[in-house]
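Chemist: this one's sequence-less:
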């Protein structure tokens, strides 16, 4: 879900220069359950154990990375007649909370028809202003178009919630949108500084290595490899029609980018090497969240990337 169309990404990929930038990663990880991924530890340097997610792998379809790219940077609640609406302006601190929202369209009526994107009709993200507390959830929709995202415990502070969707009818049919709103969690909020750069990261005993030369506003390949105990991992299980899911948020304004995988899911396990189509529209530091599954467990690694 970049701020461009697929055709734009392809054109930029051809035109992209090979100028290198400083690539850096550092890790904070935690587990998740069910179809969500969250980081209940609010500190960037938290290293939590593997998650308890052991649900069945999603069905596989077309090659990942071939779906639509979202317009915009995800920082608005309205775009081209669609609006992300919610009565929730505050959420409780330190306990599970349900965030309810709707997507409205023509005549300000709730939209109820959504197309599948990476096996889901809605991708919901929550991120704290200091880029801690990441949660990736696939909410449920009631017949009236009201979505409910069940969030794990939130730390005090300002949060931004993102809804990623593709209408299957109307003026936006076939287009991917990412809209967002802010919500406040009352309490004593302490900002956690972004970690220092590094080229590898560890999560739940796995080592993640990233290679690539991303440039601001240009499409570039980004490679990720996964190993454990010094040996390549070839047991990555399909997750959301891919072997790893990668989401990024800009340090300055929480701008959103979805780095689409280009490694084809072949029907079995994958790894150790994965390829992504990376386009980060703004220079500066980005916080990347890499999700991959092994043995039915979903792992989430947090990575800091500097883009020149």
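Modeler: Nice, I can see it. Every value quoted in this text rests on a predicted model; they were computed, and no experiment measured them. Numbering: from 1, shown residues only.

Chemist: hey, let's count contacts and neighbours off CA atoms from now on
Modeler: OK.

Chemist: For the residue nearest to the spatial centre of the chain, list the residues it contacts.
Modeler: In the chain, the centroid-proximal residue (C-alpha atoms, centre = their mean) is residue 247; its distance is 3.1 Å. Residues counted as contacts of residue 247 (C-alpha atoms under 8 Å, 6 or more residues apart in numbering) are 256, 257, 258, 259, 288, 289, 290.

Chemist: then this one, side by side with the first:
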């Protein structure tokens, strides 16, 4: 072998020893991805320092929206198109089922309502988000829209909710469970499920009171302003007086009042958004009605530690 051949055999070829352009690009790409992940993790630790909030609960500077509701400026949307389907018409939705453990009550006798929220695998759900200061809101009303009750059950470790309940008069009653489920991955699902209860006996339904702008309860006068419109978010304002003066309203369930709206006929349950602060001394809520008809409004308000309920009938043309 000549010297030139030996040299070629023992000295690496410079072109083949250097990485090609494709290899360089791949290395740079992988390195960039690793660096981005590390930087993102570090910035997240610096910016948060704690666990990430579950997806779905959205809080703005002025009030809290239900999961799945986009933030909006109420003043800007007044009178504009909106959607608000009535809830509480079904016992099951989105894979969850309201399961009462008993549904018959003796009229006028104190009892207890026990129920579970079960998932698609029929397992009792035990993780709920706190919304309006409570993990579970239970509304009970007779089908003629009388006998309204707003209750807050307690949950046992096995996922069974219970609450004392008296159905004062015979008839068919409707119970609404208003809650937000927290899934294993942290996502939240807000639901209102409804189930029928019964108090056997002679049922004499009462006619719905005529629409009026004023209601009285326990010496308090409540004046209502605002005209609901189909498919539009509009403000409803409630001003409370007593003995010619203005009582000091106290916060109840995170706001200066809690409003429930039910539709006559099918007892559809409407979600109402409260303003967190008083507006010129009055409690204000934002309501969207899904269709024409008559609705019954139930305003819970608290004065001197006592919660009272003022009721109104509203006609939506």
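Modeler: Sure, I can see it. Predicted, not measured: the structure shown is a model, and the values here were computed from it.

Chemist: Report how many residues lie close to whichever residue in structure 2 pairs up with residue 124 of structure 1.
Modeler: Taking TM-score structural alignment for the superposition, residue 124 of structure 1 sits opposite residue 138 in structure 2. For residue 138 of structure 2, the neighbour count with other C-alpha atoms under 10 Å is 18.

Chemist: show me the contacts for residue 138 of structure 2.
Modeler: 150, 151, 152, 153, 175, 176, 177, 178.

Chemist: Just among those, which is most surrounded?
Modeler: residue 176 (25 neighbours).

Chemist: That one falls within a strand, correct?
Modeler: Yes - secondary structure of residue 176 of structure 2 (DSSP: H, G, I helix; E, B strand; the rest coil): part of a strand.

Chemist: if I line the two up, what does it land on in structure 1?
Modeler: Checking TM-score structural alignment: residue 176 of structure 2 goes with residue 162.

Chemist: Repeat that for residue 211 of structure 2.
Modeler: Under TM-score structural alignment, residue 211 of structure 2 pairs with residue 197 in structure 1.

Chemist: And its match, how close does it get to residue 111 of structure 1?
Modeler: 42 Å (C-alpha to C-alpha, to the nearest Å).

Chemist: So which of those two has more stuff around it?
Modeler: residue 111 (20 against 17).

Chemist: Give the equivalent position in structure 2 for that one.
Modeler: By TM-score structural alignment, residue 111 of structure 1 lines up with residue 125.

Chemist: Also residue 78 of structure 1?
Modeler: Match for residue 78 of structure 1 (TM-score structural alignment): residue 92.

Chemist: what's the spacing between its match and residue 117 of structure 2?
Modeler: 9 Å.

Chemist: Now do the shared contacts for the two.
Modeler: If you check residue 92 of structure 2 and residue 117 against C-alpha under 8 Å, 6+ apart, the residues they both contact are residue 98.

Chemist: Number of residues surrounding residue 306 of structure 2?
Modeler: 9.

Chemist: try the one 3 residues further on
Modeler: Applying the criterion other C-alpha under 10 Å, we find 21 residues in the vicinity of residue 309 of structure 2.

Chemist: what stretch of structure 1 does the helix or strand harbouring residue 194 of structure 2 fall on?
Modeler: If you go by DSSP states H and E, residue 194 of structure 2 is part of strand 188-199. Mapped onto structure 1 using TM-score structural alignment, strand 188-199 of structure 2 covers residues 174-185.

Chemist: Please list all residues in contact with residue 86 of structure 1.
Modeler: 100, 101, 102.

Chemist: Could I get the buried residue list for the strand holding residue 194 of structure 2?
Modeler: Within strand 188-199 of structure 2, the residues that count as buried by 16 or more other C-alpha atoms under 10 Å are 188, 189, 190, 191, 192, 193, 194, 195, 196, 197, 198, 199.

Chemist: same question, stretch 116-129 of structure 1
Modeler: 117-129.

Chemist: Stretch 204-222 of structure 1 now?
Modeler: Buried-residue list, stretch 204-222 of structure 1, by 16+ other C-alpha under 10 Å: 204, 206-210, 212-222.

Chemist: circling back to that earlier point, isn't the match of residue 78 of structure 1 up against residue 193?
Modeler: Yes - judged on C-alpha atoms under 8 Å, residue 92 of structure 2 makes contact with residue 193 at a distance of 6.5 Å.

Chemist: Overlap in contacts, these two.
Modeler: residue 98.
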